[in-house]
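Engineer: For reference, the sequence and a predicted model appear below.
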Amino acid sequence: MKKRILKNPIQDKSNGFLDSFVGRKVKVYRGGPESKEGTLLYGNADYLALHLEKEEKDLSNIVYYHTQHVRSISENSKSNSIQKTVINTMDQEVIDTDSFSEVVYRLRNKKVKINQGGPEATDGYLLDSTTDYLVLFTEKDGIVYFNIHHIKSVREFIQQEGEETEHSMTFFPANKFEDLFKRMTHTWVSINRGGPEALEGILVEIEEGNYTLINNEEVLKIQPFHVRSISPGSKGSFDQGEKEDSIDDEKNSNHSGDRETSGNRSSDRRSTSNRSSDRRSTSNRSNRRNTGGLQHRDDERTGRRDWREKYKREKVVKSVDYEWKPVKEY
């Protein structure tokens, strides 16, 4: 495996206790879905940037951690003390700013992964970001609003050739995360993406800043600050709606094709019938010219016979239609 050695470690504005780790191999978190190993590129009081040695498909090698959620950073001193030959230098750009919310803001209009694992791990297109929340468009739930204070990490996807980077989706504008709740009152919402704290129901404001979620007989009190994410509708409803629309479009397309095919067949049959009729008419005219008056007399006799047969059939039909049926006496 190739070893990537930091070429020019960023050390300005870094947090005091992280200075000694910058440019060295460390492990962020000792375990769990957020645990990653790599080279620390940057760290300050609000976030740190970690370059991963193990590459993951379609994902950038740089993970940005929200420092306030990082429980531990460990270093293998023995491994870091071994002298290594520089095999490859890293030339990837690292977002150098003051806060984690500013890092997220720089990733707008890009596909990102929110958290590296766990029930709140979600990927989608970052539509907007403020110092308090971010707006993510996901294929499963549509628009989802994340409380930025509860996000543990963010990571960018590698943009594929021809991939759309801008999505024209409407969402609620608000200054703070809690203001979104007022815009979603008296509607069905989904709170948190997964885990035991995932809830669904009708959102109702009971007093300023406090809400209840009603689902059948269950009534739950909610404070927006402790909510990790919220989205209108039930979880997975956006994906289900997209599938239903796709099925309807396919059915309409098939029906249109069937009607067109049926119309073509009818037109073909009419055209064939017209050609046959023309051939019969031409043949009859030719035969009449060839046979002359003799054929004319035969036609008259044939016509009289046909009339007699028709008359007989009509009489029989009439006798059947008006057949007398005696009434039974009781």
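Structural biologist: Structure's in. What do you need? Numbers count the residues shown, from 1 in each chain.

Engineer: Every contact and neighbour count from this point should use C-alpha atoms.
Structural biologist: Fine.

Engineer: ok, so what distance separates N215 from N192?
Structural biologist: As judged by C-alpha to C-alpha, to the nearest Å, N215 and N192 stand 15 Å apart.

Engineer: And the two? Which one has more around it.
Structural biologist: Set N215 next to N192 and count neighbours by other C-alpha atoms under 10 Å: N192 wins out with 23 against 14.

Engineer: Give me the residue at the spatial middle of this protein.
Structural biologist: E139 (2.9 Å; C-alpha atoms, centre = their mean).

Engineer: now that one, nearest residue through space, not along the chain?
Structural biologist: In space, and not counting its chain neighbours, E139 is closest to D239: 6.1 Å by C-alpha to C-alpha, 6 or more residues apart in numbering.

Engineer: Work out for me the element that neighbour sits within.
Structural biologist: Using DSSP states H and E, D239 falls within helix 237-291.

Engineer: Likewise for F172?
Structural biologist: F172 belongs to no helix or strand when assigned by DSSP H and E.

Engineer: Just give me the neighbour total for it.
Structural biologist: Neighbours around F172, by other C-alpha under 10 Å: 11.

Engineer: can you check the one 5 residues further on too?
Structural biologist: Other residues within reach of F177 by the criterion other C-alpha under 10 Å amount to 24.

Engineer: another one to put next to it:
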Amino acid sequence: MSKDVTKFLRDKVFQVDRGGPESRIGKLLHSGDDYIAVLTEDDGVVYYNTHHIKSFTENTKGQMEFDVEAPKDFKYKKAENFKELLESLKYLWVKINRGGPEAVEGVLCDVKKDFVYVVSKDELVRIALFPIKNVSYGAKIEKAKSK
């Protein structure tokens, strides 16, 4: 993904993809070599593998509802690339992919060259790296209070 696109989206409300279980409305927090970090209302920070993003829709008319502001001291994970980001999430509770049959929640226990390993319930799930569309972990922000 071009750094020009991510510079253009910084601090703007936009929608990742046009619909479906992976689509979210949010604000761009950070961009790495092959991922972006998006602050969302319901899921906190969602890290998108940019190889799977099909479109961005900007909120030009203010019709996308987004009522979250990150505090100045809000901390979230950053890395050079998506694999390094996944490595920084080891031993944390993660949600991989937002919905559909490939969604997995559990503790990310290992990251290898081509797979990640997640303990989910009583199972060890091996997930190929390439099809991972997005990931999030426990950090969330409370919605802003109405004035």
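Structural biologist: Nice, thanks for sending it over. The model shown is predicted, which means the values in this text are computed figures rather than measured ones.

Engineer: Let me see the TM-score of these two.
Structural biologist: Once the chains are overlaid, their TM-score stands at 0.81 when taken by TM-score structural alignment, normalised by the length of structure 2; 139 aligned residues with a C-alpha RMSD of 2.7 Å.

Engineer: Counterpart of the residue nearest to the centre of structure 1 over in structure 2?
Structural biologist: Mapped onto structure 2 by TM-score structural alignment, E139 of structure 1 lines up with E41.

Engineer: from what I can see its match touches E69, true?
Structural biologist: No. Taking contacts as C-alpha atoms under 8 Å, E41 of structure 2 lies outside contact range of E69: 9.4 Å.

Engineer: any common contacting residues for those two?
Structural biologist: Jointly contacting E41 of structure 2 and E69 under the rule C-alpha atoms under 8 Å, 6 or more residues apart in numbering are K143.

Engineer: Give the aligned equivalent of G124 of structure 1 in structure 2.
Structural biologist: G124 of structure 1 maps onto G26 in structure 2, by TM-score structural alignment.

Engineer: How about F100 of structure 1: what's its closest non-neighbour residue?
Structural biologist: Y47 (5.4 Å).

Engineer: quick one on the thing from earlier: distance of the residue nearest to E139 of structure 1 from H167 of structure 1?
Structural biologist: From D239 of structure 1 across to H167 of structure 1, the span is 16 Å (C-alpha to C-alpha).

Engineer: Among the two, which residue is more densely surrounded?
Structural biologist: Using other C-alpha under 10 Å as the criterion, D239 of structure 1 and H167 rank with D239 on top: 15 against 12.

Engineer: residue contacts, that one?
Structural biologist: D239 of structure 1 makes contact with 139-142, according to C-alpha under 8 Å, 6+ apart.

Engineer: most surrounded residue in those residues?
Structural biologist: Going by other C-alpha under 10 Å, D141 tops these with 21 neighbours.

Engineer: Compute the distance between that one and I151 of structure 1, please.
Structural biologist: In terms of C-alpha to C-alpha, D141 of structure 1 sits 18 Å off from I151 of structure 1.

Engineer: need the helices for structure 2, in chain order.
Structural biologist: Listed in chain order, the helices of structure 2 (DSSP state H) span residues 3-9, 82-88.

Engineer: what does the last one correspond to over in structure 1?
Structural biologist: For helix 82-88 of structure 2, the aligned range in structure 1 is residues 177-183, judged by TM-score structural alignment.

Engineer: Enumerate the positions of the matching stretch that are buried.
Structural biologist: 177-178, 180-182 (16 or more other C-alpha atoms under 10 Å).

Engineer: Over to stretch 101-120 of structure 2?
Structural biologist: 103-111, 115-119.
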